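[1] A structural model of the following input is requested.
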Amino acid sequence: MRGLKKLCWMALAVVAVLGCGGGGLTPEEQERLVGSYRLPQDGVPNDNAPVGPFCCTGHTLIVREANAEGVLGYSYFYGWEGQAYIFGESSGAPDVYLLLSGRSALDSGNGDEEKGQIAFTAAELKAGASKRQRVGALEYIVTVDRVETFEHEGRPYFDMDSLEVSVDVLRAKG
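    So this is what the prediction gives:
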């Protein structure tokens, strides 16, 4: 019994350090946390149709209130601007962006929708790389979990099938 109790305390210590999702967030950010997600895993496939404001391929994350009644925003995974290439069985692009949306007011239930994005160049794409963006009354923090990069004609590219990110969504300050 004593060993089990010690194991429980060790597990609680790990949870306190790492958090239950939203790892790396400050205590103040943890209080504002709406949810922690993984993309593409937690996204809804667009399947050539709109999901919220975003269409037509890829996956769209639907950010809901804790009671799952109201939609607070969306995150589209993903698009790119530079020239993408097919390399045998995979494709590569020099950059990537996630489109974001969030209601302008979360308490009213019907705030106007605002849009934004978070972008990375292939040179910036490394596990642990993170960027944040406020969109409406939400703050999105996107962290690269996994990606494979390579060079093509002297420029960095990423394997488009290898990208996985974590998305922490917080209520924006003031």
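[2] contacts, neighbours, all on C-alpha from now
    OK.
[3] what segments of this structure are helices?
    2-18, 27-32 (DSSP state H).
[4] out of the ones you listed, which is the most enclosed?
    Highest mean neighbour count of the helices of the chain: helix 27-32, a mean of 14 (counted as mean count of other Cα atoms under 10 Å).
[5] I'd like the structure of this one too, to check against the first:
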Amino acid sequence: MIWDDTLTRKIIAGDRTAFELCYRQLSPFVYSAIYKTCQDKELSKDIVQETFLTAFQQAHELNHDTNMLAWLKRVAFNKVINTLKRSNKFDGDNDAQNKVDVSDSIEASVENERLFLFILSKVSLSERIILWLYFVEQYKHHVIAELMGKSLSYSKLVVSRTISTLKKSPALVEVINA
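    The predicted structure follows:
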């Protein structure tokens, strides 16, 4: 994807045509990131719409050197987390029973997209969001904790505990050998 920074300046100035182009170019990336974390097509579509509505309303507050995709993803992940909190989908993390273990090489293997997507499908919703933000979006632990409304150590604990649990599974062998 090639983003023209002059579009950012036009969006900040209120140019609707530039914003429409922004939507066409960047909404698939925003949707993909949202869907891979929450795994709900309708929710993902709704959040993309809400994200771009918020972006349109707040574009005048941006700096000219803002990384537009990174900013949009940040807005989107805030919306995902807030939506899931309001609907109590984080309470108890009902899909926690689907957790699976993986071998010792999880940290080195996380770059393998197939393995990572497999792992994401086997952890709870809140863990999935935290892992995505940490490994893919490369958010710092304190930023994730702030987004989730938790303590500074919350993100570190979830990442550490999830990796520890995943390291113990024979499922990694199946995925790597598939």
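[6] what would you report as the TM-score here?
    Scored by TM-score structural alignment, normalised by the length of the first structure, the superposition of the two chains gives a TM-score of 0.24; 74 aligned residues with a Cα RMSD of 5.5 Å.
[7] okay if I get the helices of the first structure as CSV plus distance to Leu170 of the first structure?
    As requested, these are arranged in CSV below (distance: least, Cα to Cα, whole Å):
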stretch, distance to Leu170 of the first structure
helix 2-18, 17
helix 27-32, 5
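[8] so which of those comes closest to Glu164 of the first structure?
    helix 2-18 (19.3 Å; Cα to Cα).
[9] of all the helices of the first structure, which lies closest to Arg155 of the first structure?
    Across these, closest to Arg155 of the first structure is helix 2-18 (Cα to Cα), at 35.4 Å.
[10] who does that closest one touch, helix- and strand-wise?
    Judged by 3 or more Cα pairs under 8 Å, 6 or more residues apart in numbering; DSSP states H and E, helix 2-18 of the first structure has no packing partners among the helices and strands.
[11] give me the three-state assignment for Lys74 of the second structure.
    Small correction: residue 74 of the second structure is Arg, not Lys. Per DSSP: H, G, I helix; E, B strand; the rest coil, the local secondary structure of Arg74 of the second structure is helix.
[12] would you quantify the distance from it to Ala33 of the second structure?
    Using Cα to Cα, to the nearest Å, Arg74 of the second structure is found at 11 Å from Ala33 of the second structure.
[13] neighbour count: the two, which is higher?
    Legend: neighbour count by other Cα atoms under 10 Å for Arg74 of the second structure and Ala33, higher for Ala33 (21 against 18).
[14] how about the strands in the first structure?
    Taking DSSP state E, the strands of the first structure run over residues 33-39, 44-45, 59-64, 71-79, 85-87, 90-93, 95-103, 113-121, 130-135, 138-146, 149-152, 155-159, 164-171.
[15] show me what the helix ranked longest in the second structure is packed against.
    Longest among the helix segments of the second structure by residue count, using DSSP H, is helix 16-38. Identification of packing neighbours for helix 16-38 of the second structure by 3+ Cα pairs under 8 Å, 6+ apart yields helix 5-12, helix 41-58, helix 68-86, helix 113-122, helix 125-131.
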